[in-house]
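**Student:** Just to be clear, the model below is a prediction. Sequence and coordinates:
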Amino acid sequence: METTTQNIKYMAGKTAYSYEFDVPLGKSLNYEFSIKRSHTGNSDVWNNAFSKSTSLDVSTKHSNVTAGSVHAVLDEEAKTATITWQTNGDTWSSGTKAVLTRLNVTSNTTDNIELSKEEFLSGKYVDDMIMVCNEYRYRLTVKPAEAYGTLPTVAAPESIMPTSIGNLVAFTAGKGYYSDRVELAWSSKGNFERFVINRKEHGAPDTDYKQIAVTEGNEAQNDYYYNDVNAVPGVVYDYQIKGQVMCSGNLLESDEVLTDVGFRTPTGDIYGRVTFESGQAVSGAKVSAEATDGSGVPGKSYVFTGASKLTVDNDQLLNDATQAATLQAWVRPTAEGTIIEKSGMYKLAYNDKKIEFSAGTQMLKTPKKLSEFVSSDQFVHLSAVASATHLIIYINGQAVAEAERTAQITGNNNKVVMGEGFEGAIDEVRLWNKALNADTIASDYNRYLVGNEDGLQAYYTFDYSVDDAFYDISYKGTKYNMNHGVATNVTTSSKDIPTSAQLGYSSYTAKDGSYQIRSLPYTGNGTTYMIVPTLGIHQFASAKELRLINSQAQSHTVNFTDKSSFNISGKVMYKGGNVPVEGVSFAVDGVTVMDGKSNIVKTDAHGQFTISVPVGQHEVKAVLANHTFENGGKLTNRPIRSKPAVSCPTATAPTATIRTTTTDSKSLTLQPYVTSDA
């Protein structure tokens, strides 16, 4: 501590005094001052009573930038740079300048920005004079008066580069919407020069992602599409998309990397007719198509553990089905729980070993346990139908419980949930906003649908589902319903599924003998299907046909001939004479007989006819408007021995049946219902 003494002369009448002294530059010091009286008598006594002391902190340290405190940050929209720093020192000498230097690394140019005292002391500057795709660095220097010397420059450690790169907003991959491609769609905001699309098989590690395409971006465009035409049919893929911008020779990528699951489900169709050898149509024959071993799309189901569930994303699903709905599924339950539920509206469940169906507050139960209808270790098909008047439960196409509907419901926004609390397997879920009738359920429950059936709001085969997501393949016109959902704590199984005898691709021949099996899926280079006709004990030529469905052959015509028939030939005459009757048609078991060209078989100008009748016991009738026939037009015969002896029906003849396997002639006489000129 250094002590100095300064004598100040007292002046009578003066009450205020001052004292000035020099302070070293660049120093921060603490001074202690005391005032005492000297050159007077009894000075010690006076000083003890009246002496005063004070202190003073003095800094002559010039204002400057704190070392390491300068930083540069680019704002979120990459339009401005914010430079911040900390200051120290209290002296701002006259003529001092604070200079922020902006170095454009890209163009190797420098700009000096002179800051006011207030700007410098604020510790912040926003630079809005930066250009896209140019790299910048900043440094700050305080230049004081000459007496203070040179102060060190402090540089920001960061470099910044404003870009116009945008953001990826959404990305979706097609879920089997097109047979020849997987359509990818995405949206972005801001500028992207290009987009990179990568792909790998679902379930493979991320290292398997391979680039499949690069598409150009446009700052004025937000929505983009790309069609992956090289996706292998039947393979489920993970797709990944990135946005890119080239900036000053540097490749910049979007912060977001979006992914989605996608696949293509190419299909083919089998068409044809089933006819007797005469060309007459065979109606009601079932024609099935089954993929041969090692080909085709493997079926899948979801296996539930009791802590699992499926949740549909769209909370509007079934919201409009207040008056009529149908819930369908193949199930193999091992423990009780919910199968399908739209809370507050409909619920199909397995409880107390029975099947329950609820519509609002009303519940319908099967009268017997499920095991009394089917074997407990097999899959069983359930249909729960709510019409405006009734609730009905079907098991394997047969109605097993029915009640008049008493409760009304209103639509709500609760999501459809499947398998909550359920243990076992669920497959082939179909949700309708209409009440299916018994005939439709019986004919369709054991065969795959196309997906565009009237009233079908969601169709989940689960064949292309993954462990954490499942997909809806229903559609109307050209628009898919896309009622996809999230899977929680479930696993897929390709073994725990209905057998091919329980569920497959099939069709029934119409009155003209025609059939069509649509939307047969194929994988890879194609799938071979075995097409087989069946109808009771009937035999066909041929018994089966094989067809390969692929991209080069997506449609086939396959005809079959029913060899299990015999011909009946005869003549129709007016009663009491030899006048033939032309234009008489025939019905076998109520089905009009048609030829191989879908024309109705009729008697010719001579009254003659030849028709084919299947083996077995059938009713054959002659039909002509405004005419009446003996025995109601029914053809009769006596029991078969070697060759049938056919007799003409009379008004008292017994109910006519034809039981024969050979060709014979039969004359049928009739009486016209109205007067005829014949």
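**Tutor:** Sure thing, it's come through. Numbering: from 1, shown residues only.

**Student:** drop to CA atoms for contacts and neighbour counts, all remaining ones
**Tutor:** Will do.

**Student:** Enumerate every residue touching the residue nearest to the spatial centre of the chain.
**Tutor:** Most central in the chain under CA atoms, centre = their mean is residue 484, positioned 3.9 Å from the mean C-alpha point. Contacts for residue 484 (CA atoms under 8 Å, 6 or more residues apart in numbering) come out as 312, 313, 314, 469, 470, 471, 472.

**Student:** What is the burial count for the last one?
**Tutor:** Looking back up the chat, that one is residue 472. Residues lying near residue 472 (other CA atoms under 10 Å) number 25.

**Student:** ok, it to residue 485 distance?
**Tutor:** 8 Å (CA to CA, to the nearest Å).

**Student:** and if you look at the fourth one?
**Tutor:** Taking CA to CA as the measure, residue 469 falls 6 Å from residue 485.

**Student:** how far away is the closest residue to residue 330 other than its chain neighbours from residue 440?
**Tutor:** Closest residue to residue 330 apart from its sequence neighbours, by CA to CA, 6 or more residues apart in numbering: residue 381 at 4.4 Å. Using CA to CA, residue 381 is found at 14 Å from residue 440.

**Student:** Neighbour count for these two, which is higher?
**Tutor:** Ranked by neighbour count (other CA under 10 Å), residue 381 and residue 440 place residue 381 first, with 24 against 10.

**Student:** this is the other structure I want to compare:
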Amino acid sequence: MLLSFNKKRKNRVGLIILFTLSISLAKAQDYYPFVIGYTAGQTVKHQTSSDTFSVSFNGGLCVATKYKDFPPGKVVAGMRYDIVYATNAFDQDLFVSKGYFPDYIQLRWEIKKYQNSLTGYRLMRKKLGSADPFVQVAFLSKDASDWKDEFTEPGVLYEYNLLAEGLFPKQQKFLNFLEGVGFRLPSATISGRVTYKGGAAVEDVSLIAETSDKFSGTSLNLNGTDAYLAISPPSNHPHFKFDTAFTYQAWVKPTSTASSVLFEKGSQYKITHSTGKINFRAGAQMLTLNFVQKSDTFFHVSAVRERDSLKVFVIYDEDTYYTTKVKFTSLTIPNNIDILMGKSAANAEYFAGNIDEVRIWHRALEQDEILKKSLMYIAGTEINLSGYYRMNEGVGRNFFDLSRRGFTYNEKHGFISKATWSTVIPLSKQLAVKGLTDKNGNYIISGIPYSSDGSTYRIVPVFKVHSFDPTERLLFIGPGSNTFSDINFIDVSSFPVNGYVYYKNTKFPVEGVQIKIDGKPAVTSEGNLITTNSLGYFLVDVPIGRHNLQMAKSGHVFRNNGRFPLKSGVDFDFQS
């Protein structure tokens, strides 16, 4: 609603009450006031020297005027400024994309009123947090409802103002202008396979993407006194019910010893930290994980509610982690209360330290997924991801949700209260841009950042003491060249092992016997199980180091459980 004053109006008698209507919104300065006037004999009493009057009326006629003297014999009460009331032209915020597109920032809007008076849209922009003035980047026709900004720096947040021209002389949000913040986040995807020389897949190989370009990340630092973070999902949103499954994940670096809140959603869930301890409350049940806390070091926290159990994880790196689990017997009743990080709803238990890389899921993550995926950035397209917050904005009072399904973005953005941006982030061995091979040797590295002019990356395979051919792959990643496939590597740290499987006390071959290495089925480069052929023969690549082989086939029993070496619990040292 607009409250506009016309300074041309002259004060007639003390305070003048004016109800005005605009004949043309395009000329909102020209008002036709309707003045309530009263006959002579009614009194206007001056009470103080500050031009304050008390007025007593017993009726009167409404007199229409426009910048002219009132009829003789009339006493008019009001004020010197005319007032115009007008409803808003917009009823929704300006949509500005937040890292959804690699090459541009998308803006969308919809005007609801005054289309006939509208003459066009003036679009202004500046870097968020900058002291520089807004600069016009476009003037669009009155029929426009979207625009792509293709001339921005990657990873930089921009503030936009959209002004609807021709409506009102005064700028007021939703009345005739909108504002919003957005950025573009160019990223690349690399995929491939890692196999042994014989074609068998290699699982759990890390493919690390390294570059000399500086893509500095950020975290949020909370002061432990009054700073906190909040997320306000819509009421009854299915992705935030968490009644049967839930996972919260974050990298944190506490700087205080007192009990403090990492996550709270009313009485449904609460996760707190004190020195060497994570408490996870789900409904009326509590689970505590005790761990050895390292000083001045980030660690990852995962709290999981399965249908019948609760789990908590603390992870420092791929070699150091802690976990505990308990049977769940309570209820987690959904609520519409905001998510809080850094304080409780009672304005207590404030967290002091850094928070980074927050992920919220409406499913229970498995242990293997937690231990592997917590050490790498994810794409944001994973199934049942409610919100994904990288905390890399570095400026502003919001942290933005990067989760999506296809081209539908969740947009459950968060609000920052008194927390500050920090360049202190987890170590590269803790959280990195990398991929991990699955049981078929396949990997995907997603979310790889690159500069406007492109960036050169080294893709390096890493797995224990293994060697690879090639040792690395160099790739130039940039606009128009941001998707790579078949970036493959051969694990040359393996030994071919062959043999035959026969029925007991015969030379009759057993076909279709499965070969397992350390209990995991050996597979070919196509992902097929390696088994004995019609002659009972098999050939399998065994990695360097200590391992065991085992033969298995449904319905068959093998001597010594089909194991090599024969003694249970003993592995053979495969060395060059």
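**Tutor:** Structure received. Quantities reported herein were computed from a predicted structural model and do not represent experimental measurements.

**Student:** TM-score of the superposition?
**Tutor:** Once superposed, the chains reach a TM-score of 0.78 (TM-score structural alignment, normalised by the length of structure 2), with 513 aligned residues with a CA RMSD of 3.8 Å.

**Student:** list the contacts for the alignment partner in structure 2 of the residue nearest to residue 330 of structure 1?
**Tutor:** Mapped onto structure 2 by TM-score structural alignment, residue 381 of structure 1 lines up with residue 300. By CA under 8 Å, 6+ apart, the contact set of residue 300 of structure 2 is 249, 250, 251, 252, 313, 314, 315, 316, 374.

**Student:** Likewise for residue 251 of structure 1?
**Tutor:** 244, 245.

**Student:** ditto for residue 573 of structure 1
**Tutor:** Contacts of residue 573 of structure 1 by CA under 8 Å, 6+ apart are 579, 580, 581, 607, 667, 668, 669, 670.

**Student:** my guess is the last one is in a strand, correct?
**Tutor:** Yes - under the criterion used here (DSSP: H, G, I helix; E, B strand; the rest coil), residue 670 of structure 1 sits inside a strand.

**Student:** picking up where we left off before, filter the contacts of residue 300 of structure 2 down to the ones in strands?
**Tutor:** Among the contacts of residue 300 of structure 2, the residues falling in strands (DSSP state E) are 249, 250, 251, 252, 313, 314, 315, 316.

**Student:** gap between the first one and residue 121 of structure 2?
**Tutor:** The reference is to residue 249 of structure 2. Applying CA to CA to residue 249 of structure 2 and residue 121 of structure 2 gives a distance of 42 Å.

**Student:** do the fourth one as well
**Tutor:** Using CA to CA, we find residue 252 of structure 2 at a distance of 44 Å from residue 121 of structure 2.

**Student:** Compare neighbour counts for the two and give me the winner.
**Tutor:** Neighbour tally, residue 252 of structure 2 and residue 121, criterion other CA under 10 Å: the higher count belongs to residue 252, 25 against 22.

**Student:** For that one, give its distance to residue 298 of structure 2.
**Tutor:** The value you get for residue 252 of structure 2 to residue 298 of structure 2, if CA to CA is used, is 5 Å.

**Student:** Then residue 512 of structure 2?
**Tutor:** Residue 512 of structure 2 is 49 Å from residue 298 of structure 2, by CA to CA.

**Student:** ok, these two, which is more surrounded?
**Tutor:** Taking other CA under 10 Å, residue 512 of structure 2 and residue 298 do not tie; residue 298 has more neighbours (25 against 20).

**Student:** In contact with the more buried one, which residues?
**Tutor:** Counted by CA under 8 Å, 6+ apart, residue 298 of structure 2 has contacts 251, 252, 253, 254, 316, 425, 426, 427.

**Student:** what two of the residues you listed have the greatest distance between them?
**Tutor:** Within these, 254 and 427 form the most distant pair, 15.3 Å apart (CA to CA).

**Student:** Name the residue in these two with the higher neighbour count.
**Tutor:** When residue 254 of structure 2 and residue 427 are compared for neighbours, residue 254 comes out ahead with 26 against 13, by other CA under 10 Å.

**Student:** aligned partner of that one in structure 1?
**Tutor:** Under TM-score structural alignment, residue 254 of structure 2 pairs with residue 333 in structure 1.

**Student:** Distance of that match relative to residue 262 of structure 1?
**Tutor:** 30 Å.

**Student:** same thing with residue 182 of structure 1?
**Tutor:** For residue 182 of structure 1 relative to residue 262 of structure 1 (CA to CA), the value is 7 Å.

**Student:** which residues are in contact with both of the two?
**Tutor:** Counting by CA under 8 Å, 6+ apart, the shared contacts of residue 182 of structure 1 and residue 262 are 173, 174, 175, 176.

**Student:** Alignment lookup: the first one to structure 2.
**Tutor:** Across the two structures, residue 173 of structure 1 finds its equivalent in residue 96 of structure 2, going by TM-score structural alignment.
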